[in-house]
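K.L.:
Build the 3D model from these lines:
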Amino acid sequence: MTPLKIGACLKANEIADHRGWLFDADRDIELQDFGSYVGLTTELEDRISAAKAALDGHNGRVGIHGPYEGLDMDNKDPELRPLISARFLKALEAADRIGARQMVLHSPYSRWYKWNLFNKPNYEQTVLGRVHDIMQPVVKQAEALGITLVIENILDVDPATRRDMVDSFASDAIALSIDTGHAHLARRMSGAPPVDYFVRDAADQLQHVHLQDLDGHADRHWAPGEGEIHWVEVFRALSDCQSAPHLVLELRDKADIPKGFAYLQSLGLVQ
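P.N.:
Sure thing, here's the model as predicted:
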């Protein structure tokens, strides 16, 4: 198994603390400055300027985490759906202006969806229709800009549901993201399959991975090695993936990035 190169999720003002590690090896960077209301409105120009300055000299791949709080991709209110599309489009603009070519958005699927799939007539098609209503203009703009939207599992129980949703757009501008911690938490809470099964189900639709560990109780975002995830099997599955996904540590305490990297490196999994 060949060790894989990983990077990290950071805000622009945190990049300097890890600059040598990131820049010397052209590691993936995911900027997390554009996920909030203020980040895409009153502070947008300042954050774009800060991101450009922080990324100056970086030759690796760049993505951003898009907005998500209160922005359900499956929103039942027809008056609110255009507002959600507009917020995602504004985030795409920010991504394009800083040179990012990937944007993370959150999956709308949950245990509730899984358990009620056959409880209501045409439930799957109804939900997918609402998702398309919000996402069609976003996918179209992502195509125009050459940016890939990657849909991250949050409460997903069955990884195939999100994969089928992505496939339904028939576009190279939308693909899959996996958060290792969310996948493991869904296993413990809702009987989802283990993390490596999420990876293998995604196969070459996988374009992005958040690497984080946890105890199975809460979304801890601990450094790998501090929780329960079986990292060797996760990276065995990632090594079989031909799509070269962005691999980024998404840790609550950014000071733990070297520790998390060192742990995975000690297992011969990363470089």
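K.L.:
C-alpha from now on. contacts and neighbour counts both.
P.N.:
Fine.
K.L.:
Okay, and residue 193 sits in which element?
P.N.:
Under DSSP states H and E, no helix or strand contains residue 193.
K.L.:
Ignoring the adjacent residues along the chain, who's closest to it?
P.N.:
Distances taken as CA to CA, 6 or more residues apart in numbering put residue 187 closest to residue 193, at 5.7 Å, once the chain neighbours are dropped.
K.L.:
What is the neighbour count of that neighbour?
P.N.:
19 (other CA atoms under 10 Å).
K.L.:
wait, it sits on residue 197?
P.N.:
No - in this structure residue 187 lies outside contact range of residue 197 using CA atoms under 8 Å: 10.7 Å.
K.L.:
any idea how far residue 83 lies from residue 107?
P.N.:
According to CA to CA, to the nearest Å, residue 83 stands 17 Å off from residue 107.
K.L.:
These two: who's more crowded?
P.N.:
Comparing residue 83 with residue 107 by other CA under 10 Å, the one with more neighbours is residue 107, at 23 against 13.
K.L.:
these two touch, right, the more buried one and residue 153?
P.N.:
Yes - if you go by CA under 8 Å, residue 107 and residue 153 touch, sitting 5.4 Å apart.
K.L.:
intersection of neighbour lists for the two?
P.N.:
Residues touching both residue 107 and residue 153 (CA atoms under 8 Å, 6 or more residues apart in numbering) are residue 162.
K.L.:
what's the helix or strand for residue 183?
P.N.:
Using DSSP H and E, residue 183 falls within helix 180-190.
K.L.:
Heading C-terminal from that helix, find the next helix or strand.
P.N.:
Counting by DSSP H and E, the element after helix 180-190 in chain order, helix or strand, is helix 195-202.
K.L.:
Please enumerate the strands of the stretch 51-200 of the chain.
P.N.:
62-65, 102-106, 148-152, 174-179 (DSSP state E, counting those that start in this stretch).
K.L.:
quick one, which of the ones you listed is nearest to residue 227?
P.N.:
Distance to residue 227, taken as CA to CA, is lowest for strand 174-179 among those, at 14.3 Å.
K.L.:
Please compute how far the closest one lies from its chain's middle.
P.N.:
6 Å (CA atoms, centre = their mean, to the nearest Å).
K.L.:
for comparison, sequence B:
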Amino acid sequence: MTLPVIGACLMIEDLETYRDWLIERQRDLELQSFHDSAVLDGDWQALVDRARALLDGHTGRLGIHGPFMGLNIGSSDPAVQAVVARRMDQALDICAALGATQMVIHSPYTPWDHANMDNFPRGRERIVECAHASIGGAVRRAADQGVTLVLENIQDVDPMERLRLVDSFGSEALQLSVDVGHSNCLHFSENAPPADYFISAAGNRLHHVHLQDTDGYADRHWALGEGTIRWPAIFRALEGLTSAPRLVLELRDKAGIPASIRLLTDLGLIEG
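P.N.:
Okay, the predicted model is just below:
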């Protein structure tokens, strides 16, 4: 069995430190310097130029984290939907300038939705319709641009809701992301399934995974092994997928990358 090689989520200022590590195995990279509104409305081309210079020689798969602060793709307010659409367009401009082929966006579902979608007429359908109004244009543009949008679980309780939402678009340009730390938190707080169940539910719709550890209480983004996630279960759930999801460490303290790699290597779950 071929073991996966994992990459990381980094800011542009981290690239000098981790450039050689990325290039030695041509690891997947998710740049997280482009989601803030100040960046989107500012001179982001200078950041793109710096990133491209630092990544000279990197041929691994490149993506970005898209905008999410203050945005809800399931909002029923047309004014909010217009803002979401504009922010997605700005981020896709950045993808084009970088040569990025994937962008992470956030799920609209919350525990309140989980408990109340069936408490109102067409509650489930309305969230889907609002998401189409917010990101439908972005999904079509992404398809034309060769970018895949991946919908990350944030406060999701039922992993199948996100899958049904993605399926409703009928586009290869919208797929699923699983953040195992988020799943772990909702498992403890809302009795959601454990993180490996989220991966299994996604199946070959899974194109991206955030690897981070938590205690189940808060979104810690700790180095792997510092929390309660059962890593063998995560990687068993990934076995057999043909979608080749990008597996990237998303750690608050990037100094935890080497220890996280060592842990997974020592467990026989990845190639170092």
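K.L.:
Distance to residue 206 of the first structure and mean neighbour count for the strands of the stretch 51-200 of the first structure - can I get that in JSON lines?
P.N.:
Shown next, in JSON lines, are the strands of the stretch 51-200 of the first structure (distance: least, CA to CA, whole Å; neighbours: other CA atoms under 10 Å):
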{"stretch": "strand 62-65", "distance to residue 206 of the first structure": "14", "mean neighbour count": "25"}
{"stretch": "strand 102-106", "distance to residue 206 of the first structure": "12", "mean neighbour count": "25"}
{"stretch": "strand 148-152", "distance to residue 206 of the first structure": "8", "mean neighbour count": "26"}
{"stretch": "strand 174-179", "distance to residue 206 of the first structure": "5", "mean neighbour count": "27"}
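K.L.:
Among those strands, which comes closest to residue 52 of the first structure?
P.N.:
It's strand 62-65; of these, that one is closest to residue 52 of the first structure (CA to CA) at 11.2 Å.
K.L.:
other SSEs contacting the closest one?
P.N.:
Where contact means 3 or more CA pairs under 8 Å, 6 or more residues apart in numbering; DSSP states H and E, strand 62-65 of the first structure is packed against strand 29-31, strand 102-106.
K.L.:
Could you dump these into JSON lines with distance to residue 56 of the first structure added?
P.N.:
What follows is those, written out as JSON lines (distance: least, CA to CA, whole Å):
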{"stretch": "strand 29-31", "distance to residue 56 of the first structure": "12"}
{"stretch": "strand 102-106", "distance to residue 56 of the first structure": "18"}
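K.L.:
how about those, which one is nearest residue 183 of the first structure?
P.N.:
That would be strand 102-106 among those, by CA to CA, at 13.1 Å.
K.L.:
Comparing that closest one with the second structure, how large is the average distance?
P.N.:
With mean CA distance after the TM-score superposition for the first structure, strand 102-106 of the first structure departs from the second structure by a mean of 0.2 Å once superposed.
K.L.:
how far is that strand from where the chain is centred?
P.N.:
Using CA atoms, centre = their mean, the mean C-alpha position of strand 102-106 of the first structure is found 5 Å from that of the whole chain.
K.L.:
got a list of contacts for it?
P.N.:
62-68, 73, 92, 95, 147-154, 177.
K.L.:
7 Å instead, please
P.N.:
62-66, 68, 147-154 (CA atoms under 7 Å, 6 or more residues apart in numbering).
K.L.:
Please apply the same query to stretch 212-226 of the first structure.
P.N.:
Defining contact as CA under 7 Å, 6+ apart, one finds that stretch 212-226 of the first structure is touched by 180-182, 184-185, 188, 227-229, 249-252, 256-257, 259-260, 263-264.
K.L.:
Off-centre distance for stretch 192-207 of the first structure?
P.N.:
Distance, centroid of stretch 192-207 of the first structure to centroid of chain: 13 Å (CA atoms, centre = their mean).
K.L.:
Which residues belonging to it are considered buried?
P.N.:
Using 16 or more other CA atoms under 10 Å as the test for burial, stretch 192-207 of the first structure gives 192-200, 202-207.
K.L.:
ditto for stretch 141-149 of the second structure
P.N.:
By 16+ other CA under 10 Å, the buried positions in stretch 141-149 of the second structure come out as 141-143, 145-149.
K.L.:
Relative to residue 49 of the first structure, which of the helices and strands packed on strand 62-65 of the first structure is closest?
P.N.:
Of those, the one closest to residue 49 of the first structure (CA to CA) turns out to be strand 29-31, at 12.9 Å.
K.L.:
circling back: and which of the contacts of strand 102-106 of the first structure is nearest to residue 42 of the first structure?
P.N.:
Checking the contacts of strand 102-106 of the first structure one by one against residue 42 of the first structure (CA to CA), the nearest turns out to be residue 66, at 16.2 Å.
K.L.:
Let me know how buried residue 59 of the first structure is, in neighbour terms.
P.N.:
For residue 59 of the first structure, using other CA under 10 Å, the count is 14.
K.L.:
Does it touch residue 24 like I think?
P.N.:
No - between residue 59 of the first structure and residue 24 there is no contact under CA atoms under 7 Å: 9.1 Å.
K.L.:
possible to save the strands of the stretch 51-200 of the first structure as CSV with distance to residue 220 of the first structure?
P.N.:
Formatted as CSV, the strands of the stretch 51-200 of the first structure follow (distance: least, CA to CA, whole Å):
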stretch, distance to residue 220 of the first structure
strand 62-65, 18
strand 102-106, 18
strand 148-152, 16
strand 174-179, 12
